[in-house]
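>>> okay, sequence plus prediction incoming.
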Amino acid sequence: MVIRNRNVLAAVTASAVLALPLATFAQEGAVEEKKPRRVSRALEEVVVTAQKREENANDVPISIQAFSPEQLAAFGVESTTDLMKVTPGLDMGTQAGDFTSVFMRGIGSEAWLTSDPSVATYIDGVYYPFAPSVAQDLKGVERLEVLKGPQGTLFGRNAVGGAINVILKKPDFEDTWTEVSVSASQAEDRNKYEVGMFVNVPLTDTVAMNFAGSVGQDDKVFSDSSTIAGSEVPADKIFAGRAMLRWQPNDMFDTRLTIQGAKRDGTSTLAANIDPTPLGTVIGIDGDKGRNYEVDPDLPIFGHLQSFVISSQSELYLPYMDVKFLASQQAHSNPYNYDYDGTSFPSASFIVQRHDADIDEAEIQFLSNDGTPFSDWLTLTGGAFYFKKEQGFDPVELTVGGADLTNLSAALGNPGGLLGDLLGALTPVLGEVLDGVKVPVYALSNIGMVEGESWSVFMQATAQVTEWMAVTLGGRYQDEYVGVAESGTTARILNGEEIPLFDWQQARDENNEPYPLGDRTKAFTPKVAVDFTPFEDGTLIYASYQEAIKAHSYNAFAFYLNPAYVPAEETTAYEVGIKTRLFNDTVQLNLAAFRYELENLQSQSISLTNGGALSLDSAGNSESNGWEFDIKADVFPSIFEGSLIATINGTFLDAEYTEYIDGAGHDPVTGIFTPNNDFTGNTVTRTPEFSGSASLSNTWFIPGGPLEATVSYYYNDGFFYAATNDPRFSQPKYDLWGAHLSYFLEESNLRVTLSGQNLADEFYTAGMLKLDFGALGSLGARRSLGLAVDYEF
């Protein structure tokens, strides 16, 4: 076994909290020479693959933020859902358990239940469209990139708002090493534990493997007094594992095979009704109870998310071009149930017995290299992409009512007075007659499966017109079929007999007119960009225009209405920006201004009176205008010798619906679900007017190794969850403070970290469902203190 000495890297990790490949320090001997210029190297561009080839981030004419694993750890980013803490303009929320909705600069999708996200997530080149599996653990990650704005040319399918690109560590042929991490955190009424490992093993000079895995337990955010169907709330149990095999027989060929799986068992759909509607108030729902992190649903909540992905990636380096081929198969499963009101009142419940997605993908890329003709001034990237999926519910059951008639007093909230006495007298009589039978008002079972198949070709060319000016032209042609594979409803009566009700053979469009059960979206989406480097300091100025499209969708999950067709979502984007360094290369400043015009936003609503549960519709048109800044700086380098690092960034947004008639939602006054509303002029959901973050980090070189301290801050001035802009369904402004103190023992390769998250114990929501009985929030994590130990050998 070869033990790698990473003391040099670890000693400068704190100074590198901004953005740098750790190898930069190893190559330049940063520790041996404590120079003020060290931070200048720390502020060098991170190598990214935002345009399908390795480039420095500051040479790419798009808005992008890139993070190393050390940066992510320093800011408490443990999964992709935490990225909003360090990425202004990004909102990632979870609701109904594991469903993740992502908004970027005012572009996102409320139709997360049966449609694909509008911000695409890629894990080592594999596109993940299944919303419950978008949240990914970040063990064994090489770097993470957040690409802002439509990426319709190179990333293609449904990347109308942007893309999150996670790049994994490749197996290394040189050394064998193991990284072990153990962490524990504690908050009020909550404990969280995790053990992780990453192992690299060279098998021969040309074959190597690596393994990444983690197991953990999370006691949830709710109070100890919370219950589920009268029992204690169980912890979530989490497992994730990955194995990657790499073969590189020569300098021309490199191939990798990756197998990864993840499983989470627990109560992921548990939510708190924090703001009841008038209907919720009538049945006695107390919003203050939910805001105190106390829940007591009558339904035995469960959620079981599983995913299995096998993928391959091969790279062929020819004299005149580079060729990459990617292929993957994905199998995801997410059975769960959901208490409609979130309380002990027996109103309605959803039980999803099967929620599966089977996905096949293949992509080939052709990239010019130094041997390509005209490579001294022309860069070419092209390829083709194929995608196939089947996804949906088989079946999902809706039960409305369910009162236990043998105990009417409990079912009605144990009322006192004369009514309570009367109910108490009836209880033993009904108990003898019904013998414990619960009688639902009705119980419906629905099968709703959607299928799709898509292929596309793309090309992008960048011409260096002069020494200081380049022009990029690109385009993508997409042909996608999406249709309903099966949609039908049966009713279950008291004796358990099921009666077929509907077997839908026709869908309905946005005007409730008959529509076929399948359709195609065909489109060509162009891109034009111009960038300038007119100054000797390498300042990049760019302007871009691009279009992107998200294919049409169907909601096959409806109990007593035909499947709903929703037309394709189209985005037109304009952006100008500048990337520059100031003050003797000690400050990196990125500025961007943008305008997005969207047509046919895909939206969803959930109501017992609207299709029995879920409905999809088109939110018409919207505009999103804004600007953002990102600053990374070495503070007082002559005094601190490059050890004090500061970051500050923010996004200002003005996003509104320019045309949204015939919108559906809950009335802000009555709480009753109503169609045919006009939401024109309202603010787009999940888009705060301002969000931003800041951090300050310093490193002291003390006996034994470096001591690092970081303070971080995130601010969000609030947003609406509903197009109605009902304050009941909103997240008021909030801020999150975090800090960590880390000490690295060089001789032992051991790092000990103390951390704190949400130090002010701010109440906030990570997501929300807008339902007939009120706002069911997925509550954000409370103040927690943690200890982590990382050991490498």
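Received, thanks.

>>> all contacts plus neighbour counts: C-alpha atoms, from now on.
Noted.

>>> could I get the full set of helices for this protein?
Taking DSSP state H as the criterion, the chain carries its helices at 7-12, 22-28, 38-42, 69-74, 278-282, 287-291, 408-411, 417-434, 637-640.

>>> here comes the other one, which I'd like you to weigh against the first:
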Amino acid sequence: MPETRTIYARACASAAAVTAALLAPCSAMAEDAAAQAAPAQDGAPSVADIIVTANKRAENLQKVPISIAAFTAKAIDTQGIKSVVDLPQLTPGLGFTRTLVGTNAFLRGVGTTSAGYSTESPIATYVDGLYMPNSAASSFSFNNIERIEVLKGPQGTLYGRNTTGGLIHVITKEPGDVTSVDTSVSYGNYNTVQANFYGSTPLSDTVAVNLAALYVNQADGWGRNQFTGQEAYKFKDVGVQGKIRWQPAPDTKITLRGFFDKVETDQGNAVAMYPGSVGTDGSTYVGKYQINSRLTPFAHQRQYSVSLKAEQGLGFANLTSITGYIDNASPSLQTQSPVLGQPLPGQGTINLGGYQTAKTFSQELQLTSNNKASPFQWMVGAFYYHDNSMIQINVYGTCIGAVCAAPLPTQTTGYANTRSYAGFAEGTYSFTHATRLTLGLRYTSDQKTLTGQIVPLAGYPDSIPAFPAGTVTTPAQGGIVTDVTFNKLTWKAVLAQDLSDRIHAYASYNRGFKSGGFNPTSFTNPASKPEVLDAFEVGVKSELFDRKLRLNLSGFYYDYKGIQLRSTAPPAPPGSSILFNAAEAHIKGIDADFSAVLAPGLSLNGGFEVLDAKYASFPSGVCTTPRIIGPGVLGGTVSSTCNLAGFKLPQSPDFSATLGLTYRAETRIGRFEFNANDGYKSSFVWEPDNRLRQGSYHLVNASLTWTPPGSRFSLQGYGRNLGNAYYFVSGANGGGNDGYVPGAPRTYGVKARYQF
């Protein structure tokens, strides 16, 4: 650990030295422009161009005045990215919390720990331009990914609502004009089998199709449920997706995309007692990857979606229409807290049986200027979004025979409806060939309603006698307003300056917001208000040393207000949660990323982020404190109101870094390709009161691939978390008990692949 930190410290110092050398002679930059712009020598290796669509048009990564981490299909393959949740290995400042079958992203300290369909993430996920509203929709392992773009900072103009902290855009491969196949099968420890298939072929001069299929089955768990003796932390995923592209004319293209996926796992909700904590029933930490639960937790997710993208050239502009429909369903069973549960007064696990559905329709129209010779480039558009979500939660204490521990069994069903309308416009004017100003505006109107009921949970002891016959509680009876509208104007202003052909600087001011909304499992919790983030950023993007080094740096400051938080700690009702707005936070930091070609076949990439993310004002926070064990008190925590000003934001490590190396060698027996990367995070906290803390850790992955001479086959050996770091993917206080979910231990295996 100390040696690795020294390496990172030296890398940071080197980056700082290069930056100082880069920025110091700005007054003489014009004289050096020709030298900086010189192409690489014939045959000499250099960093490759990366084309991104962050501004909804194809542009070189280095010319886009946004902090972006972009990974091509080749980089994704060689660096072992198997799903979106692996991106922190390559993206400093990015983290994920596992929730049920999905994931919640944190970027530069902005994120949410809410599970399931109860709220949208402030780090949006898009797939081929289609907004994916639920965290469960953001994690998959298909091999048809063309590129992944991580946009850091609010994207409130072109992407709009719920991009407070940024977004992740997954772009999948388009059907090609020639037939191609990419198929692989792998086997790893924990009896893990994975098979991937991708095929693409033209059907005619105007029609082409592709298809991707996935099967993953981790049949053995990482751990065990000590109470039932069953294995814990398994995973299974089966899915298929494909595209049909029709191009009847040179300026017309229509693409139909379909997607189906089914996940079965307990890796996001098999909760264990946090090390060092004691539960309300006296439960304690029972060991690595061990749980102690009377029930067998599970979370399933079935999702299908279809989208239609139509692109039409109009001469002066290009018109794009993206229509999408997504249908999700997710049953689950878990405990709110990690205690075993005893059917005694005042003690017992709170069991949660859940069923969630979401049906989402969206329509976006974009009109983009097409005169590249004009100094003014523009885009206007409109967006409509309609989501109907249903969340049903069955809450009951541990029952043995006719005796149930508190709380009394109830069934809460909430129906949350969202209709959103937005219009946006953005324009970039080039004052000179080197100076550009971009201005953008977006107006959003979100209309949200809540209906539902709370009834006795039939079939469980104490449920019917606990309620008068026919008792039904509705949101209207809870005394809250059940129909709200949130209107918001967001904007961006960016000044970009080319200091040379290979060095670009920018300064930006962006406003983003996350819409307010209801807590659909509580009929006494008023709707939260929108959260708003004002971001100020300066950055430099450069390619140096005859394009042997790409070095990008940025500094940012966020003024973050109305932060939405969810808590299951008291005063939340047993089995439920409260949704509320914190006051304000200030976030500042420095981002850096680099790619370097050291020699033919040898490249190095990495980056770091230094982050300071703290609440500036939070007078009505919730603090949890371990109870003093004594007569009648076996453990657990007690909650109180406290002032959290100066406390760190959850999932905001002070320092995070990545470092990766790739080496390719051609030999008489074939091509060998070695890749290794290390993702490091310093310690961070899980909740606003900063009591539960994750220690610093490294995740080291590596692979070695052999391709015989002239062969389309390859064989790979891989290892993930080679240091067998024991780290957590979530931690929280639920129902007065401290719980956590662990990340994956060391995994390894072999993969055979065939391509043509």
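Alright, I've got the coordinates. Because the structure is predicted, anything quoted here is derived from the model rather than measured.

>>> before we move on, the earlier item: turn the helices of structure 1 into a markdown table, including distance to residue 327 of structure 1 and mean neighbour count.
Output for those, formatted as a markdown table (distance: least, CA to CA, whole Å; neighbours: other CA atoms under 10 Å):
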| stretch | distance to residue 327 of structure 1 | mean neighbour count |
| --- | --- | --- |
| helix 7-12 | 35 | 22 |
| helix 22-28 | 30 | 15 |
| helix 38-42 | 36 | 23 |
| helix 69-74 | 26 | 21 |
| helix 278-282 | 49 | 16 |
| helix 287-291 | 45 | 18 |
| helix 408-411 | 53 | 19 |
| helix 417-434 | 57 | 13 |
| helix 637-640 | 48 | 14 |
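
>>> any chance of those in TSV, plus distance to residue 722 of structure 1?
Shown next, in TSV, are the helices of structure 1 (distance: least, CA to CA, whole Å):
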stretch	distance to residue 722 of structure 1
helix 7-12	45
helix 22-28	43
helix 38-42	42
helix 69-74	31
helix 278-282	17
helix 287-291	18
helix 408-411	31
helix 417-434	38
helix 637-640	47
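
>>> among those, which comes closest to residue 172 of structure 1?
Residue 172 of structure 1 sits nearest to helix 22-28 of all the helices of structure 1, at 14.1 Å, using CA to CA.

>>> where along the stretch 451-600 of structure 2 do the strands fall?
For the stretch 451-600 of structure 2, applying DSSP state E, counting those that start in this stretch gives strands covering 483-500, 503-514, 531-544, 549-561, 564-567, 578-581, 584-599.

>>> now do residue 130 of structure 2 against residue 325 of structure 2, distance only.
9 Å (CA to CA, to the nearest Å).

>>> whoops, I mixed them up, residue 752 of structure 2
Applying CA to CA, the value for residue 752 of structure 2 to residue 325 of structure 2 is 36 Å.

>>> who's more crowded, these two?
With neighbours defined as other CA atoms under 10 Å, residue 752 of structure 2 and residue 325 compare such that residue 325 has more, 20 against 17.

>>> identify the residue of structure 1 aligned to that one.
Aligning on TM-score structural alignment places residue 325 of structure 2 opposite residue 329 in structure 1.

>>> what of residue 236 of structure 2?
Aligning on TM-score structural alignment places residue 236 of structure 2 opposite residue 237 in structure 1.

>>> tell me how many other residues crowd the residue nearest to its match when sequence neighbours are not counted.
Using CA to CA, 6 or more residues apart in numbering and skipping residues adjacent in sequence, the residue nearest residue 237 of structure 1 is residue 217, 4.7 Å away. Number of residues near residue 217 of structure 1 (other CA under 10 Å) recorded here: 19.
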